[in-house]
Structure formats: C-alpha cells, structure tokens
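A.B. asks: Quick one: sequence plus predicted model below, questions after.
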Amino acid sequence: MALVIRVLLVDDDALVRAGLSMMLDGVGDIAVVAEAGDGREALTAADAHRPDVVLMDLQMPNVDGIAATGRLRARPRPPEVIVLTTFDTDENVLRALRAGAAGFLLKDTPPAQIAEAVARVAAGDPILSPAITRRLMARTVAQAGAYERARTALAALTPREHEVAVLVGSGDTNAEIATALAMNVTTVKSHVSSILTKLALDNRTQIALLAHDADLV
C-alpha cells in the first residue's frame, strides 16, 4: 500500500485553503491533515498533525511565512516546505528558500503541477526546475561577497561532491545525476548527505543556492 503524504495548508485566505484542500484531497496519495491561517497557527498545527509537506503562504499576520518556515525547518524531523506566492518577483521568496523551503510555486500553478510538487518534495526532490526559481536563485550572485563565500564553502568538497553540487544547482534529480556521473542513486544520495553535513545546510535547495552564488550554473 502506497504511503499517504500528509499536507498542512497555511494561508490567511480561507478561499485559497478551501480550493487547495479540495484539489489535493482528490489525489489518491495525498491527504490534507490540517489548515492554518497564519504562521503561528502553522507551528501549532505542525506539532499536532506532523505533516510531511507544508504549503506556506508568505504574507500573513502574526507570524509570516518566512519566519514560520525557518522555525519549522529548525525542528527535529522537520516537514518539507513549499512556499506559495502571488508575486514572482517578491524578494521574500528568496529569503524563504534560504530559511529552508524546498522551493516555491505561484498560486496560479495548475492543480496537477501542485500535486506533483508535493509528491516530489515529499520524496526529497525539491522544486528547482521552474525558470522563475532559477532566476531568483541566480540573483543572489549579485549580493556583496556571495560569490567568494560560496566558492570558499564549495572548496571544502571532494571533486565528486563538487560535481554533484553543480548538478543539484542545475535542478537535476538524483536519478539524472546518477546517469550523468555514471553512479547509482544510492551513491548520489550519499554524496548529497555528505555535502549537507560538510556545508551545514538544511536541504538541496540551499546547495543549489550556493552553486548559483558561485556562478557554477
């Protein structure tokens, strides 16, 4: 029997939550286990329902989506977080990725793609492929000192880990990386885990941000 992906919806618009809930509950291996109207409620709901994935709005009262994402990701066995936003140029999206979000989606993303995104991040494969995500991550290169800091950090990796980090930054899945580097998926996962540990990062998205900072992709 396939495992059901437990989802927490966080948005201060009840209509948005209702629409997402109706859509996701129609997918066989996804179940919406709770909803929250702001980041503070999200933290409480996450404790009570232990979701696998949180769909997180950014602009909310009390505790906003960025702060809530950071607090969730700092917990033991944290859920994956996908940020939902209306504005593809919002600087807060990049801040949310740095807080540990696995990626982000625009609120007008087709339902099938939202469901696919939930399944992907639940499987440990953050959403790095949309063009808008790449554009936002690439903008960090312009930040003062980001290039040198990224290059210095990546210098701590072995040559093979460096190759894996670059491909993660390109948005490749574990299977695609395995094919490109002629190794098995288990070995790729081991390299990714080693990169995260060496660089004190939370997830693949942050590896990708570092690769973009270093101007490697």
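C.D. replies: Cool, the structure landed.
A.B. asks: drop to CA atoms for contacts and neighbour counts, all remaining ones
C.D. replies: Fine.
A.B. asks: Val81 looks like it's in a helix, true?
C.D. replies: No - under DSSP: H, G, I helix; E, B strand; the rest coil, Val81 sits outside any helix and is assigned strand.
A.B. asks: try this one side by side with the last:
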Amino acid sequence: MAMKVFLVDDSLIIRQRLTRFLFNLGQVQIIGESAEAHDAIDRILKLRPDVVILDLQLLNGTGFDVLESIKKDKPAPTVIILTNFPYPEYRKKC
C-alpha cells in the first residue's frame, strides 16, 4: 500500500521536484499539494494524508499556521518541515 503524501510549498518548482523525487522512490502517492496556508489546511483535513511535507513560508499564512491546525486532528499526519530559515527558535517551535 502506498504512503499518501501532501506537499505544501509556495514554490511550484520545489513541489515539482519533490513530486518527481518521491515518485522515483516508489510506494508513494502524492494526493495533493498547495502553496497557500488556508487551502492546505482544508485539503489536508479532508484528504487525510499519512505524511505532510511542509514549508514554513507560504502564501496567505505560514507553515506554523498549517502545523497548528493539522496537529489538532487525530490521528495527525507525520509532518516533515522544509525551510531555509536557520533560526533555532523555528526548530524549537516545530
């Protein structure tokens, strides 16, 4: 059974590259993607992926907004944070 993954990143290029990379791994199904925080929250709660790959910088919000909302859902998906920000406080908040 394939692992269901949802991608959240404001960069179309990053989403495309992640999709290609994950496809090549096999046993991974990309069930959705979004560049916007509020859209991502709605779609993640509806689609219920196993894993969310989440950028912190998004359109109309932040990855923290998404993380806070989807972690309330039970069972919450596993979340992998991708970011270029080197700040220790971001790591702690995640």
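C.D. replies: That came through fine. Here the structure is a predicted model, which is why all the values come from computation and not from measurement.
A.B. asks: for the counterpart of Asp39 of structure 2 in structure 1, helix, strand, or coil?
C.D. replies: Residue correspondence to structure 1 (TM-score structural alignment): Asp39 of structure 2 is matched to Glu41. For Glu41 of structure 1, the assignment made with three-state DSSP gives helix.
A.B. asks: Quick one: residues contacting Tyr38 of structure 2.
C.D. replies: Quick fix: residue 38 of structure 2 is His, not Tyr. Contacts of His38 of structure 2 were listed using Cα atoms under 8 Å, 6 or more residues apart in numbering, and they are 60-61, 66.
A.B. asks: Neighbour-wise, give me the winner out of those residues.
C.D. replies: Sorting the contacts of His38 of structure 2 by how many neighbours each has (other Cα atoms under 10 Å) puts Val66 first, at 23 neighbours.
A.B. asks: Counting residues, which helix of structure 1 comes out longest?
C.D. replies: When secondary structure is assigned using DSSP state H, the longest helix within structure 1 turns out to be helix 185-199.
A.B. asks: Which stretch of structure 2 is the helix or strand immediately after that helix in the chain matched to in the alignment?
C.D. replies: Elements were assigned by DSSP states H and E; along the chain past helix 185-199 of structure 1, the next helix or strand is helix 204-213. Residue correspondence for helix 204-213 of structure 1 in structure 2, counting by TM-score structural alignment: none.
A.B. asks: What is the longest helix of structure 1 packed up against?
C.D. replies: In terms of contacts (3 or more Cα pairs under 8 Å, 6 or more residues apart in numbering; DSSP states H and E), helix 185-199 of structure 1 is packed against helix 159-169, helix 174-181, helix 204-213.
A.B. asks: need the strands for structure 2, in chain order.
C.D. replies: Applying DSSP state E to structure 2 gives strands spanning 3-8, 28-34, 51-55, 57-58, 61-62, 78-82.
A.B. asks: can you tell me which of these comes nearest to Arg43 of structure 2?
C.D. replies: Shortest distance between Arg43 of structure 2 and those, using Cα to Cα, is found for strand 28-34: 7.7 Å.
A.B. asks: Report the mean deviation for that closest one after fitting onto structure 1.
C.D. replies: Using mean Cα distance after the TM-score superposition for structure 1, strand 28-34 of structure 2 ends up 0.9 Å from its aligned counterpart in structure 1, as a mean over the superposed pairs.
A.B. asks: Give me the contacts around that strand.
C.D. replies: Residues contacting strand 28-34 of structure 2 (Cα under 8 Å, 6+ apart): 2-10, 15, 19, 22-23, 40, 43, 47, 49.
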